[in-house]
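Student: Can you look at this prediction? I've put the sequence above it.
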Amino acid sequence: KNELTFKGDFWVNDSTFAVKEINMKATRSANINWVKDIYIEQEYDVLSDSVFLLKKDFMMSNFSFNKKEKAKGVYGKRTTMYKNYAFDAKKTNKFYATEIDIYENKIYDQGDDFWDTNRQEILSENEKGIYKMLDTLKTVPKFKRMYNLVSILGSGYIEFNKFDFGPIFSTFGMNDVEGVRLRVGGRTYFGPNDKWRLQSYLAYGFKDDQFKYGVSGKWMFNRKNRFTIGGGNRRDVEQIAVSLTTTNDVLGRSFASSAVFASGDNSKLTSINLSNAYLSMEPRKNLLFRVGASYRTLKTASPSTFNLDYYIDDTFTTTKSDIVQSELDFSVKYTPHKKTIGNGVERTEVNSEYPTFYLSYSKGLKGVINSDFDYQKVQLYYNQPFQVGGFGRTTTTFEVGKTFGEVPLGLLNVVPGNQSYFTIANTYALLDYYEFVTDSYASLHIEHNFNGRILSRIPLLRKLNLREIVGVKALYGTISDENIALNASNINYIAPDKGYYEYSLGIGNIFKVFRIDFSWRGSYMDTPNANKFAIKGAFGFYF
């Protein structure tokens, strides 16, 4: 029970023993969320004793909130048919090199006569009425409410005519500097194939009595190579020590900056004024090149509790409290096997079983628009999820980076802590903000989800469809003597040069949407105020 197994029939050719037809249905007790039934049919053409070709592929799924017999749901059907296989027809290289634009409207804007002629299987009366049924559903209040709820939870935005309000999950926040923080924002949205998009937000902190804002825009000029120009500006208060691999995303404010529920001191926030402009292009599918320029100023958002001070003279007597920095950056991102829908300036990913390679190079430009520092920064990020047979899925994340040159705290590689009560990817659950500071680092995160393989064997827990998760996070880093000497802030630089690690045990799929993680510290146990154990949770919608 609880395993993803199928029952059904298959037909075999009596002379070649090749499979002719398959029909099978998944067991209802399988540990899959939101799916009540899965039914699959496949038909094959037999060419020889070793070659048989798929002729028809049909799949039907019954989506429902639960698997009770009387539970209502929505059926989804997909039929794919193949014909006219040709293995002996020689084609020129031009034929294979020609790219087909599947988003070209004229491919689909065909009359009924075209579809009646080319469709391999005649539509049933129910299938012919599907468009009328969908139009009718849009007028049913209960269906509209359910659709809107799922859409809001999935995207984080409330849809209006050509404008989306959100993200709603960032509307309310709290931290030690701003106190209660309210945020409103939105984006233009005409459809999934928009060539341009504008986004903006406005926030207000009731404790610091300050308004903050962010605005960005991007325009895709060429749909085939996805040549895009973008830029924006943000003035805000944020926690900058939340990611090892950094980007110049102008609206990329972290969740940790205004988490409602957090442990420990959350006053080490930075006031940032960031402007950027960039060009990006995808010369081949899933290979993205980007070049950009940015200009930023950094200063403490809470002078009484935190500062970014650094020495500016050889005698180490004169300090400066703000950072002014101009920077050029270049990055390459490769995501083989990634699948997306839509072909606009923003696309939606439909799978997660693909690796991610990200390499970035940044150059600080001292003297350009009063910029303070000259440095070079190289960072590599690699993420690889893979299936381990029937024993679940392992996700590995590796990060390595180095900063060349003398820079202050605001430009160093601070190890990302997590003082919220929520599980946040690529952070360390038991580290506080600024607990470790480096200019060279290597980080490894390994997490394995057994997908209920163990707990499904326990009778009392079997029906709960819980999923067990184990993980380990390791880190090594150093800080140069020159950067230590430059530091005049109230943060004492400690680098994990002896190696830091923590490990965790988690239970997922609680009520289908909640996960809880128990984490233990494995090293640096004697660090003052070290967190040795933590419990954190997360929400998410997964099948």
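Tutor: Looks like it came in fine. Numbers count the residues shown, from 1 in each chain.

Student: C-alpha only now, for contacts and for neighbours.
Tutor: Will do.

Student: Hmm, residue 440 is touching residue 399, no?
Tutor: No. With contact defined as C-alpha atoms under 8 Å, residue 440 does not count as touching residue 399 (10.8 Å).

Student: Among those two, which residue is more densely surrounded?
Tutor: Taking other C-alpha atoms under 10 Å, residue 440 and residue 399 do not tie; residue 440 has more neighbours (23 against 20).

Student: Three-state assignment for the nearest residue in space to that one that is not next to it in sequence, please.
Tutor: In space, and not counting its chain neighbours, residue 440 is closest to residue 402: 4.3 Å by C-alpha to C-alpha, 6 or more residues apart in numbering. Here residue 402 takes the strand state, with states given by DSSP: H, G, I helix; E, B strand; the rest coil.

Student: Could you report the neighbour count for residue 402?
Tutor: When neighbours are counted by other C-alpha under 10 Å, residue 402 registers 20.

Student: Does it touch residue 412 like I think?
Tutor: No. Taking contacts as C-alpha under 8 Å, residue 402 lies outside contact range of residue 412: 9.2 Å.

Student: quick one, strands of the stretch 401-543 of the chain?
Tutor: 413-414, 437-438, 440-449, 467-478, 500-510, 514-521, 533-539 (DSSP state E, counting those that start in this stretch).

Student: Just checking the distance from the strand or helix carrying residue 131 to the centre of its chain.
Tutor: Using DSSP states H and E, residue 131 sits in helix 130-137. With C-alpha atoms, centre = their mean, to the nearest Å as the basis, helix 130-137 stands 33 Å off its chain's centre.

Student: which residues are contacting that helix?
Tutor: For helix 130-137, contacts defined as C-alpha atoms under 8 Å, 6 or more residues apart in numbering pick out 143, 144.

Student: quick revisit: to residue 7, which of the strands of the stretch 401-543 of the chain lies closest?
Tutor: Comparison of the strands of the stretch 401-543 of the chain against residue 7 by C-alpha to C-alpha identifies strand 467-478 as nearest, at 23.8 Å.

Student: what helices or strands is that closest one leaning on?
Tutor: Judged by 3 or more C-alpha pairs under 8 Å, 6 or more residues apart in numbering; DSSP states H and E, strand 467-478 is in contact with strand 437-438, strand 440-449, strand 500-510.

Student: could you give the angle of it to strand 514-521?
Tutor: Going by axes from the mean of the first three to the mean of the last three C-alpha atoms, to 10 degrees, strand 467-478 is angled at 40 degrees with respect to strand 514-521.

Student: Buried residues in strand 467-478, which are they?
Tutor: By 16 or more other C-alpha atoms under 10 Å, the buried positions in strand 467-478 come out as 467, 468, 469, 470, 471, 472, 473, 474, 475, 476, 477, 478.

Student: put this beside the first:
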Amino acid sequence: MLFTFIPVFSQPTTVHGKVTDQETGEPIPFVTILFKKTPIGTTTDSLGVFQLISKNKVDSIQFTTVGYLGKSFGIKPFTTNELDVKLKPDLIKISEVIALPNDAPVRRILKEMIARKKQNNPAKYPRYSYRKYTKWEYHLNNVGNKMMQSRAFKNNQNVFKTAEDSTKFLPIYFSEQLVYNEIQRNPSKQKSTVLADKTSGVGVLDDYEISGFTSALDMEVNFYDNYIDLFSQNFVSPLADNGWFYYKYFLADSTMHNGVKNYRIEFIPRRVGDKVFKGFMTTENKDFSLLEVDGTLASTSYLNFLKSMQLKSTYQFVSDSVPFFRRNQIDAIFNYVPLKNNPSKKPISLFFTQSAVIDSVSVNQEKDVILAKGNGKFETIKLPDSKDRDQNYWETHRLEELNPREKLVSATIDSVSQIKAVKFVDNLTRMSMTGYYDLGRFEFGPYASTINTNKVEGLHLFAGARTSSEISTHYMIWGGLGYGFRNKKFNGIAGYGYKFPTINRQIIKFSYDDKIVRSGENEKILFLYENALSPTENNLISQVFKRDELDELFREQKLSTSYEYEWHPGLSNKISANYIRHFSPEFYPFMRAGMPVDYVSAVDFSVDTRFSWQEKVIDDKFLRVYMNTDYPIIHIAIGGGKVFYSGKENYYGKVFTTIEQYWKIGQTGFNYAIEGGMYFGKLPYTMLDIPRGNETQGLFSYDFNLLNYMEYVHDKYLHAYLEYHLNGFVFNRVPLLRRIGLREVLSAKTMIGSLSDKNQQIVEFPSSISKMSNPYLELGAGVENIFRLFRVEAIWRVNNKSLLGAPTFGLRAKFEIKL
């Protein structure tokens, strides 16, 4: 008998199923589910599906969520239970609000809260400082036996940990940081001093440093703002000025604390399809300031990858009267499963949590914030021993203790990093960012140039490499050799760079390039495509999807040196000196007075100044990846030099500028970029501005997609690129389209320019080039987020009919990954 009962009680209690609205049948996401009289719980996913497991004896389970009546069920312990749960809307509360729309207590309270937002917002003070302790954690949730028993992990079972609901997870990142922040509004100055910093991460998560306007200074969540900007999305705050348009509010409770009445206000979405939360907030009747907010994202069906998110914020009173932040926490789960064949089985997902605790607050100080660079706006300073703090320091300086899971995650990550399969995936991730595959002391790449084909070279093969940080973290040597099978010529690159061991970014480079380039390609393309590994669009992908022959190519030899100096975050200069030689193109040969010209050359000098504000970046040796900023990014470059041709020479000058910004407008986004420039003196057409056309079926944000290359050449030009992303603002309100997750996008691109005939004194213009009599204009309308991965746009060339046969209408597509 004993052996008969052992298997029964060793089996855990499992409950799975789906929660839906009793009246509409729609799934209810983020329902709180608990085994009664235990802390074991979970929430439903965006489809209302759940699973909860316990090894302890439990016999009942309860379901609760804002806007619905709670429900409890009896279950059989130590077996698998399947439940189809239908919750009834809490119509009593809704009817109470509707019955008294003008004078209901909740409206009066919210009116007071919104009226006093400015005076209660902690970010209002002209000067303030505080100490902040932040923790970040990532791990893979819902790891199944298939992964655990795979070849990669079967000998490393110790890296998998057990969550409270008995599922397995794999830790991959844990970091904690203690900083002291000082903020000043006028003139604007922000300073963050890193007191202690400890990071344990797998591969790139450990090596890459996020700097600039870091999370040390960024509060991430401020419910006093109308919108909460997270993961490149704008979510509507329940305390937004127009919150009643997005939310329904209910006065749930009121209590007395020290003679002050506290109100608990619950909120739910007014409609489906908005980026809003459901949850509660508490306030008091003295100043009507926020005391606590707990909000769960109401629906993620219109978002990619983000499957759930919960925000928790608490506030404190400094000196019993000054409202200020106390604690923020963000919990989110990401995954990508386009097809769900088994809804009851949770897929592997990435769990992310960030929490920040604040103390030592001081407001309205008399002294200004002092920066190391007096003319700067903000800076981050790391104390010399900030990364070397011992365990005793952390135990005495943490503003809150690590919980058992955090201790477990932190202790496991080093073991995960040593697994061969993890290292391989890490190398692929690095390669996607840097263009090079890590082989230890050397890195192979850039991968995009390994194989190519075009009309000049035919099949072109290239092999290149560079030194890695295992050889040096201060200098880098790179090189590569290629061969074209049609023109039977070798070409290659070589270079050396040194990064100075200084606080401010400071790099010097020397390089030689000999390669085939497309007419119009030059370094100023990188002012807009800043994270591109190269200014060239001459690659295999462009050949596969071409709509016209790629023949606007010529050989360029370039000897270059540059020095880059960052004065302070957001302001940098780059000084460049180049010797450039352009050889006569095979299909657009250089001609002068009816005679062929073999090549033209130039000695060129330029100074580029780059401005940005509150920008996050990732630095990896010589590579800098620009992450995001809500403000414009501006480049201003001036230069000049001497051009040599047919035994003659003359001086020239140039000036050009770009401005780019992604501007969030409510839940939509407007992206614009403007570039303009002017050349003085005479130059060959290959060194002037050749507007970037697009002779592929692909879609480019900063190219003219229905323009052929070599239609126009300008020595004075102005280009504008506009995109308006509605992010499903219309489609999410159409029931048949809501579940598909499609998003609307509109675009417009225009340019004006002129060209002086004096430039033909060097080489004559090709016959394909025509002068622009009217502004060029193309308009587009399309759909993003097709299968979560593609954007397709219909484009019309409205003005300036092409003399080269470029289409007046076309469908263009691009691959893109967005939240």
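Tutor: Done, it's in. Computed from a predicted model, the values in this text were never measured in an experiment.

Student: The residue nearest to residue 440 of structure 1 -> structure 2?
Tutor: By TM-score structural alignment, residue 402 of structure 1 lines up with residue 678 in structure 2.

Student: Let me know how buried the alignment partner in structure 1 of residue 491 of structure 2 is, in neighbour terms.
Tutor: In structure 1, the residue paired with residue 491 of structure 2 is residue 212, using TM-score structural alignment. For residue 212 of structure 1, the number of neighbouring residues by other C-alpha under 10 Å comes to 16.

Student: Residue 212 of structure 1 reaches residue 236, doesn't it?
Tutor: Yes. With contact defined as C-alpha under 8 Å, residue 212 of structure 1 reaches residue 236; the gap is 5.0 Å.

Student: Mind naming the longest helix for structure 1?
Tutor: Longest helix of structure 1, by residue count under DSSP state H: helix 141-155.

Student: which residues of the stretch 351-500 of structure 2 fall in helices?
Tutor: If DSSP state H, counting those that start in this stretch is used as the criterion, the helices of the stretch 351-500 of structure 2 fall at 391-397, 404-417, 420-434.

Student: in the shortest one, what counts as buried?
Tutor: Neighbour counts using 16+ other C-alpha under 10 Å place residue 394 of helix 391-397 of structure 2 among the buried residues.

Student: Please apply the same query to the last one.
Tutor: For helix 420-434 of structure 2, burial by neighbour count (16+ other C-alpha under 10 Å) applies to 423, 426, 427, 429, 430, 431, 433, 434.

Student: Run the chain-centre distance for it.
Tutor: Computed by C-alpha atoms, centre = their mean, the separation of helix 420-434 of structure 2 from the middle of its chain amounts to 19 Å.

Student: Equivalent analysis for stretch 501-511 of structure 2, please.
Tutor: 26 Å.

Student: Kindly report the same for stretch 231-239 of structure 1.
Tutor: 20 Å.

Student: Same question for stretch 201-209 of structure 1.
Tutor: Centre to centre, stretch against its chain (C-alpha atoms, centre = their mean), the figure for stretch 201-209 of structure 1 is 27 Å.

Student: Kindly report the same for stretch 467-480 of structure 1.
Tutor: 19 Å.

Student: so that stretch corresponds to what in structure 2?
Tutor: Using TM-score structural alignment, stretch 467-480 of structure 1 pairs with 743-756 in structure 2.

Student: Now for residue 402 and residue 412 of structure 1: what residues contact both?
Tutor: With the criterion set as C-alpha under 8 Å, 6+ apart, the overlap between the contacts of residue 402 of structure 1 and residue 412 is residue 439.

Student: Helices of the stretch 151-300 of structure 2, residue ranges please.
Tutor: Counting by DSSP H, counting those that start in this stretch, the helices of the stretch 151-300 of structure 2 are 204-207, 243-246.

Student: Take those helices and write them to JSON lines, including distance to residue 400 of structure 2.
Tutor: Shown next, in JSON lines, are the helices of the stretch 151-300 of structure 2 (distance: least, C-alpha to C-alpha, whole Å):
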{"stretch": "helix 204-207", "distance to residue 400 of structure 2": "23"}
{"stretch": "helix 243-246", "distance to residue 400 of structure 2": "33"}
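
Student: Pick the most buried one from the ones you listed.
Tutor: Most buried of the helices of the stretch 151-300 of structure 2, by mean neighbour count (mean count of other C-alpha atoms under 10 Å): helix 243-246, with a mean of 17.

Student: Please work out which residues of structure 1 line up with it.
Tutor: So helix 243-246 of structure 2 is aligned with nothing, judged by TM-score structural alignment.

Student: for stretch 80-95 of structure 2, same thing?
Tutor: Against structure 1, stretch 80-95 of structure 2 falls on no residues (TM-score structural alignment).

Student: now swap in stretch 785-797 of structure 2 and tell me
Tutor: Residue span in structure 1 matched to stretch 785-797 of structure 2, by TM-score structural alignment: 509-521.

Student: In that stretch, which residues are buried?
Tutor: Those would be 509, 512, 515, 516, 517, 518, 519, 520, 521, for stretch 509-521 of structure 1 by 16+ other C-alpha under 10 Å.

Student: ok, back up a step: quick check: the residue nearest to residue 440 of structure 1 vs residue 184 of structure 1, distance?
Tutor: 37 Å (C-alpha to C-alpha, to the nearest Å).

Student: hang on, the earlier thing: how close does the longest helix of structure 1 sit to structure 2?
Tutor: If you overlay the two and look at helix 141-155 of structure 1, the average distance to its match in structure 2 is 5.1 Å (mean C-alpha distance after the TM-score superposition for structure 1).

Student: Contacts for that helix, please.
Tutor: Contact with helix 141-155 of structure 1 is made by 137, 138, 157, 158, 159, 167, as judged by C-alpha under 8 Å, 6+ apart.

Student: need these in CSV with neighbour count and distance to residue 199 of structure 1, can you?
Tutor: Below are the contacts of helix 141-155 of structure 1 laid out as CSV (neighbours: other C-alpha atoms under 10 Å; distance: C-alpha to C-alpha, whole Å):
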residue, neighbour count, distance to residue 199 of structure 1
137, 13, 31
138, 13, 28
157, 20, 12
158, 17, 14
159, 17, 14
167, 19, 11
